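Q: I would like the atomic coordinates for the input below:
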Amino acid sequence: MFVAVLWGCNFLAVHYALGHFPPLFTGALRFLVIAIPTVLFVPRPKVKLRWLIGFGLGFGTGQFALLFIAMNIGMPTGLASLVLQASAPFTVLLGSVLLRERLSPRQLAGIVLAVGGMAVIAWHQAEHAVLLPVVLTLLAALSWAVGNICARQARAENGLHFTLWMSVVPPLPMFLLSLVFEGPAADWHALATLNTTGGWIGIAGFAYIVVFGTLVGSGIWTTLMRRHPAGVVAPFSLLVPVVGMSASFLLLAERPALVEVLAGLVVVGGVLLGSLPKRQRSADVALAASSS
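A: From the prediction side, this is the model:
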């Protein structure tokens, strides 16, 4: 639950960081700060290079480039934490198509529910002429799912080391994308104005993303996943959008429409239905419900 709180508040931190730094530049700096000590002090995981690069491009570059751009052009912070949960059904679908993993009727039903909820959210946002941020966030979730498939194929013995070394991949492509689409002037202006009120707020948000959202959150989560069955730990990630939307409501005055809240419940229910092992679903649903 503590990790869910850290990750839910991470979307707030992204919001504040993007208030000062350009989105692609933010992503590049985020991974660069983690990559330097990783290369110096963390042993490289014994996995095939293509899966490490694939994980870095999918989970790192694609997901966060698209998510940060979406939030920068108007994706509500709380809604972003919810829509990104589409990575779970996307992962199941990609596993079925690319890895020939059997898709059970329960998983298919969960995917249909989740996709239906996403469609309602997209439709409602389109009515208010803000469809593009939702589409970009969904593409970020798909990119995360691609990264999940690469991570599954890598079969790393130490998940934390694998995740840390993934951070070596995104900085170069994200810096190049930032130079092309945001321009060196925007990047330099963000650095030159750090000693301002907006700069300090941006630094605080950036520091939270790196320290609490990435190192502390991922470290605890990886430890939990190693010590306990995935079916027991994974459902708690569904609390992330609950925290994200609640924090955005309290601190950013975001007021999601009732139809978006109801559709969000359908999405979370679909993800839960499609993700949990059948033998543990009843117990875990009760656990997740009591935690909420």
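Q: alpha carbons only for contacts and neighbour counts from here, please
A: Will do.
Q: Helix, strand, or coil at the one residue sitting closest to the centre of the chain?
A: Nearest to the geometric centre of the chain sits residue 84, at 6.0 Å (C-alpha atoms, centre = their mean). Residue 84 carries the three-state label helix when classified by DSSP: H, G, I helix; E, B strand; the rest coil.
Q: Was I right to think it contacts residue 138?
A: Yes. In this structure, residue 84 is within contact of residue 138 by C-alpha atoms under 8 Å, at 6.5 Å.
Q: tell me the contacts of residue 198?
A: Neighbouring residues of residue 198 by C-alpha atoms under 8 Å, 6 or more residues apart in numbering: 19-20.
Q: Any buried residues in the helix or strand it falls within, and which?
A: Secondary structure from DSSP states H and E places residue 198 in helix 197-208. Within helix 197-208, the residues that qualify as buried by neighbour count (16 or more other C-alpha atoms under 10 Å) are 198-203, 205-208.
Q: contact partners of the helix or strand just after that helix?
A: Scanning forward in sequence from helix 197-208, with DSSP H and E defining helices and strands, the next element found is helix 217-227. Counting by C-alpha under 8 Å, 6+ apart, the neighbours of helix 217-227 from elsewhere in the structure are 3, 6-7, 159-160, 233-234.
Q: Following up with a second sequence; could you model it the same way so I can compare the two?
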Amino acid sequence: MSPKDLLSALIVILAWGVNFVVIKVGLHGVPPMLLGALRFALVAFPAVFFIKRPAVGFWWVVAYGATISLGQFVLLFYAMSVGMPAGLASLVLQAQAFFTLIFAAVILGEKIRGPNVAGLLIAAFGLAVIGVQAGHAMTVAGFLLTLVASAMWGMGNVITKRMGKVDLLSLVVWASLVPPLPFLALSLMMEGPARIEASLSAISLTSVFAIVYLAFIATMLGYTLWGKLLGRYPASQVAPFSLLVPIVGLASAALLLDEGLTSMQFLGAVLVMAGLCVNVFGGWLRQRLMPAR
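A: This is a model prediction of the structure:
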């Protein structure tokens, strides 16, 4: 990988890792459903007037927007508003890698290999360890909602794979037309017009920064750079960088939000990361240790 592309990968890791702290900060001034509506409205407009629609069917764009954009972030934002810490959210959301494997096997007929199964079992045990720690700076609802959010991300990944080659920036921008109205409808139902009006009339510069960061840095910049890397290099070479996202997430949450982990949550985090590593590197390691005869 060239130094320029390596820098791009590191920018994505930093942008996506810090993203969870920014969400938490944004939720202090803006309720979760309204925050989602503002985020995706800013991604879509005015970019949709300048970026050509992706060369895929209309319903593929809707499916992507309904899963990765709407489903994932409705659940994640609400989870973080009801007690899911930013650092743990960045870790638990990485279960998307295993949901992607499972959905791809069921829907696309892709094979799940031994290292994938081993990594899945290790990570599942780690998530169980984290889950039983609910009540220690984390709620059961927050944990479960984040886990389902990771499943929505996994389904979105499979939809993307099924689409084939596509301009990812174009897809992200046009798919961002899907979430704003559902987010706004949920905000009206769950948060109410009075809270929406109060949030918008007294919005702080910190909240504005959070919305701008989520729209332009985490979404448009992050997905564009990541898409270019996937277009230039094999997925096996790019995917390992995503393992650094929860490390940045946990570190930035500890540094900026003073979030800590209990000893059992730390053990669970180590197991999840170990499972992700086995999933990504297990096949390569087995080939090195047990070369074909």
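Q: Can you give me the TM-score here?
A: Scored by TM-score structural alignment, normalised by the length of the first structure, the superposition of the two chains gives a TM-score of 0.90; 279 aligned residues with a C-alpha RMSD of 1.8 Å.
Q: Inside helices: which ones of the contacts of helix 217-227 of the first structure?
A: 3, 6-7, 159-160, 233 (DSSP state H).
Q: Map residue 238 of the second structure onto the first structure.
A: Taking TM-score structural alignment as the criterion, the aligned counterpart of residue 238 of the second structure in the first structure is residue 233.
Q: Likewise for residue 156 of the second structure?
A: Under the alignment defined by TM-score structural alignment, residue 156 of the second structure corresponds to residue 147 in the first structure.
Q: Residue 32 of the second structure too?
A: Aligning on TM-score structural alignment places residue 32 of the second structure opposite residue 23 in the first structure.
Q: Return the members of the contacts of helix 217-227 of the first structure classed as buried.
A: With neighbours counted by 16+ other C-alpha under 10 Å, those contain buried members at 3, 6-7, 159-160, 233-234.
Q: okay if I get those residues as TSV plus distance to residue 120 of the first structure?
A: What follows is these, written out as TSV (distance: C-alpha to C-alpha, whole Å):
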residue	distance to residue 120 of the first structure
3	29
6	28
7	25
159	35
160	36
233	29
234	25
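Q: distance of the match of residue 32 of the second structure from residue 252 of the first structure?
A: In this structure, residue 23 of the first structure lies at 19 Å from residue 252 of the first structure, with C-alpha to C-alpha, to the nearest Å as the measure.
Q: and what of residue 201 of the first structure?
A: 14 Å.
Q: can you check residue 118 of the first structure too?
A: Remark: distance between residue 118 of the first structure and residue 252 of the first structure (C-alpha to C-alpha) = 23 Å.
Q: So for the two, which sits in the more crowded spot?
A: Higher neighbour count among residue 118 of the first structure and residue 252: residue 118, with 23 against 15, using other C-alpha atoms under 10 Å.
Q: ok, the more buried one touching residue 263?
A: Yes. Shown here, residue 118 of the first structure and residue 263 form a contact pair, counting by C-alpha under 8 Å, at 7.1 Å.
Q: what do the two both touch?
A: Both residue 118 of the first structure and residue 263 lack any common contacting residue under the criterion C-alpha under 8 Å, 6+ apart.
Q: The second structure: which residue goes with residue 256 of the first structure?
A: Aligning on TM-score structural alignment places residue 256 of the first structure opposite residue 261 in the second structure.
Q: I figured residue 246 of the first structure hits residue 78, correct?
A: Yes. Counting by C-alpha under 8 Å, residue 246 of the first structure sits close enough to residue 78 to count as a contact (7.4 Å).
Q: who touches the strand or helix carrying residue 32 of the first structure?
A: In this assignment (DSSP H and E), residue 32 of the first structure forms part of helix 23-41. Identification of contacts with helix 23-41 of the first structure by C-alpha under 8 Å, 6+ apart yields 17-18, 61, 64-65, 68-69, 72, 164-165, 167-168, 170-172, 174-175, 177-178, 182, 187, 206, 209-210.
Q: average offset between it and the second structure?
A: Helix 23-41 of the first structure, aligned to the second structure and superposed, deviates on average by 1.0 Å (mean C-alpha distance after the TM-score superposition for the first structure).
Q: whereabouts in the second structure does the next helix or strand after that helix align?
A: Scanning forward in sequence from helix 23-41 of the first structure, with DSSP H and E defining helices and strands, the next element found is helix 49-55. Taking TM-score structural alignment as the measure, the second structure aligns residues 58-64 with helix 49-55 of the first structure.
Q: residue in the second structure matching residue 224 of the first structure?
A: The pairwise alignment with the second structure assigns residue 224 of the first structure to residue 229, based on TM-score structural alignment.
Q: Number of residues surrounding its match?
A: Counted with other C-alpha under 10 Å, residues neighbouring residue 229 of the second structure total 20.
Q: hang on, the earlier thing: need the contact list for the residue nearest to the centre of the first structure.
A: Contacts here follow C-alpha under 8 Å, 6+ apart; on that basis residue 84 of the first structure touches 137-138, 140-141.
Q: let's go with 10 Å and repeat that
A: Contacts for residue 84 of the first structure were tallied using C-alpha atoms under 10 Å, 6 or more residues apart in numbering; they are 63, 67, 134, 137-142, 144, 241.
Q: counterpart of residue 109 of the first structure in the second structure?
A: Checking TM-score structural alignment: residue 109 of the first structure goes with residue 118.
Q: from what I can see its match touches residue 271, true?
A: No. Using C-alpha atoms under 10 Å as the test, residue 118 of the second structure is too far from residue 271 to be in contact (11.7 Å).
Q: And those two? Which one has more around it.
A: Neighbours per residue (other C-alpha under 10 Å) separate residue 118 of the second structure from residue 271, with residue 271 holding more: 22 against 16.
Q: Now do that one against residue 20 of the second structure, distance only.
A: On the measure of C-alpha to C-alpha, residue 271 of the second structure and residue 20 of the second structure end up 21 Å apart.
Q: Residue 108 of the second structure too?
A: Distance, residue 108 of the second structure to residue 20 of the second structure, using C-alpha to C-alpha: 31 Å.
Q: Settle it for me: which of those two has more neighbours?
A: More neighbours sit around residue 20 than around the other of residue 108 of the second structure and residue 20, counting by other C-alpha under 10 Å; the figures are 28 against 14.
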